[in-house]
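> let me see the structure of the following:
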Amino acid sequence: MKTQKVWFITGASRGFGLEIARAALAVGDQVVATVRSQPAQLAAKEHNHPDLYVVQMDVTQENQVQEAVKQSIARFGQVDVLVNNAGFGMITAIEEATDAEVRKQYDTNVFGLLNVTRAILPYLRQQKSGRVINISSLFGYDAVPGWGLYGSTKFAIEGLSKGLALEVAPLGIHVTAVAPGLFSTDFLSAESYTAAKTIIDDYQETVGSMRSGADALHGNQPGDPKKFAAVIIQLANTERPPLHLPIGKDAIAMYQSNAAKMAQEIQAWLPVATSTDHDHRIMASTIA
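The predicted model follows:
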């Protein structure tokens, strides 16, 4: 018999967050859906589902996060699955982005994720169980011109997930970094991503095509968000979930390409890379 789970999903007003919330409700689970504004609007759109609790929360505001988690525990008694989904993209050459633009990107995608994770973990530790699912990206596997800054936040999520998984495994908590490819969400709509205000002409050849191509790609992405949500439901109910999970053929291809390139580079430089030990320690090891 399936045990009812309580989900805490950030960035649930649309896109992956909304589809995951709907999928969790459809299998009989309870859902806390966080939104930055207009919580009543989302609740009404979902017909005021009795197992849905919509909370207004900005992941960059730690006090709001702590209060939202407390309200959620008061409502449902526990949290079983945390989905760190809130985030946004930014098209820019690395040099073009101002300090303020970089910080805003990291405040949401990385520090916001940390705010929520820190707020939820005490409850998962207390109950000695739980799942943390961090939404990364195929851009967290390799770099693409124009998306390097955004991708770096996803590289950070991959690393944070890996470290966190080691720390909480003895406590019965599982962590997975999920890296979706391109799915037909609102991510590439003009309302969902930003672009740096500064444009440097020298980057036209590399970043320029990304600036002009994002809107054209919107709506033509290969992935189905509903199928993505179904994978997340399966992941939350898997006894031994993976630490890293690329989802989508393009995400798999990005991972495989990057792994192959890294292996080739390391092999080519292997004699140099392994030439740095102290000579006397090599000799002592040889004698022993």
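> could you use CA atoms for every contact and neighbour count after this?
Will do.
> where do the helices of this structure begin and end?
For the chain, the helices defined by DSSP state H occupy 15-26, 39-45, 62-76, 99-106, 113-127, 148-168, 208-217, 225-236, 249-268, 270-273, 279-287.
> of those, which stretch is the most buried?
Between the helices of the chain, helix 15-26 has the highest mean count of neighbours, a mean of 22, where neighbours are mean count of other C-alpha atoms under 10 Å.
> now do it against helix 225-236, angle only.
60 degrees (axes from the mean of the first three to the mean of the last three C-alpha atoms, to 10 degrees).
> from the contact counts, what lies against helix 15-26?
strand 6-9, strand 30-35, helix 225-236 (3 or more C-alpha pairs under 8 Å, 6 or more residues apart in numbering; DSSP states H and E).
> please repeat the previous calculation with a cut-off of 7 Å.
With contacts taken as 3 or more C-alpha pairs under 7 Å, 6 or more residues apart in numbering; DSSP states H and E, helix 15-26 sits against strand 30-35, helix 225-236.
> and this one, so I can compare the two:
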Amino acid sequence: MANWLVTGASSGIGYGIAMAALTAGNRVAVTSRSLAKLQSLTEQYPQQCFPVALELSDDDSIAQAIEKLDDFGPINVLVNNAGHGYRAAVEEGEDERIREIYATNLFGPVKLIRHFLPHMRHQHRGAIINISSIAAVQSGIGSGYYASTKAALE
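A predicted model of the protein is given here:
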């Protein structure tokens, strides 16, 4: 049994990864911007599932989540899944939206890696899984910012 942290676990790939880890008997800290969206996971696995509110574009939210995760125990598997897109031509991108997508898709996950990796190294075990996108290799028109955040996370 390992302790997992799965960001963006309220739907999609994150939900699927969290379910697979829980079904396999692991303890899983699941995150979402909304704790209500994690309710079904926590109800299905009340002894194994640890819900944590996390907004990756907000440094205070990251610090609060890390503090709460100290109660969960050492993280053996970090899954950086949370993220979102932003469609805009590069020359038309809005500064605030660009900063936010980089904070969510890249800088937030990097902060989590920097926090949990030293423990993994000390224990000589652990895994970090960064969920990227095919857009990192071949993006569509208007996906330059999204593609670059995912390419940087690889």
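> which one of the helices of structure 1 lies nearest to residue 93 of structure 1?
helix 148-168 (7.3 Å; C-alpha to C-alpha).
> distance from the chain centre to the closest one, please.
Centroid separation for helix 148-168 of structure 1 versus its chain: 8 Å, with C-alpha atoms, centre = their mean, to the nearest Å.
> please apply the same query to stretch 113-124 of structure 2.
Mean-position distance between stretch 113-124 of structure 2 and its chain equals 16 Å (C-alpha atoms, centre = their mean).
> now do stretch 43-61 of structure 2
Counting by C-alpha atoms, centre = their mean, stretch 43-61 of structure 2 comes out at 10 Å from the chain centroid.
> ok, back up a step: would you list the helices of structure 1 in CSV and tack on distance to residue 194 of structure 1?
Shown next, in CSV, are the helices of structure 1 (distance: least, C-alpha to C-alpha, whole Å):
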stretch, distance to residue 194 of structure 1
helix 15-26, 16
helix 39-45, 24
helix 62-76, 23
helix 99-106, 10
helix 113-127, 19
helix 148-168, 10
helix 208-217, 10
helix 225-236, 21
helix 249-268, 22
helix 270-273, 40
helix 279-287, 53
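> I'd like the helices and strands packed on helix 15-26 of structure 1 as a markdown table, with distance to residue 7 of structure 1 appended.
Output for the helices and strands packed on helix 15-26 of structure 1, formatted as a markdown table (distance: least, C-alpha to C-alpha, whole Å):
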| stretch | distance to residue 7 of structure 1 |
| --- | --- |
| strand 30-35 | 5 |
| helix 225-236 | 10 |
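> wait, which of the ones you listed is closest to residue 129 of structure 1?
That would be helix 225-236 among the helices and strands packed on helix 15-26 of structure 1, by C-alpha to C-alpha, at 11.8 Å.
> quick check: that closest one aligns to which part of structure 2?
Aligned by TM-score structural alignment, helix 225-236 of structure 1 corresponds to no residues of structure 2.
> packing partners of that helix?
helix 15-26.
> what range in structure 2 matches the helix it packs on?
Using TM-score structural alignment, the partner range for helix 15-26 of structure 1 is residues 12-23.
> distance from that stretch to structure 1 after superposition?
If you overlay the two and look at stretch 12-23 of structure 2, the average distance to its match in structure 1 is 0.7 Å (mean C-alpha distance after the TM-score superposition for structure 1).
> mind checking how far that stretch is from the chain centre?
On C-alpha atoms, centre = their mean, the centre of stretch 12-23 of structure 2 falls 12 Å from that of its chain.
> corresponding residue for residue 43 of structure 2 in structure 1?
Residue 43 of structure 2 maps onto residue 47 in structure 1, by TM-score structural alignment.
> look up how far residue 41 of structure 1 lies from its match.
10 Å (C-alpha to C-alpha, to the nearest Å).
> so which of the helices and strands packed on helix 15-26 of structure 1 comes closest to residue 137 of structure 1?
Closest among those, using C-alpha to C-alpha: helix 225-236, at 12.8 Å.
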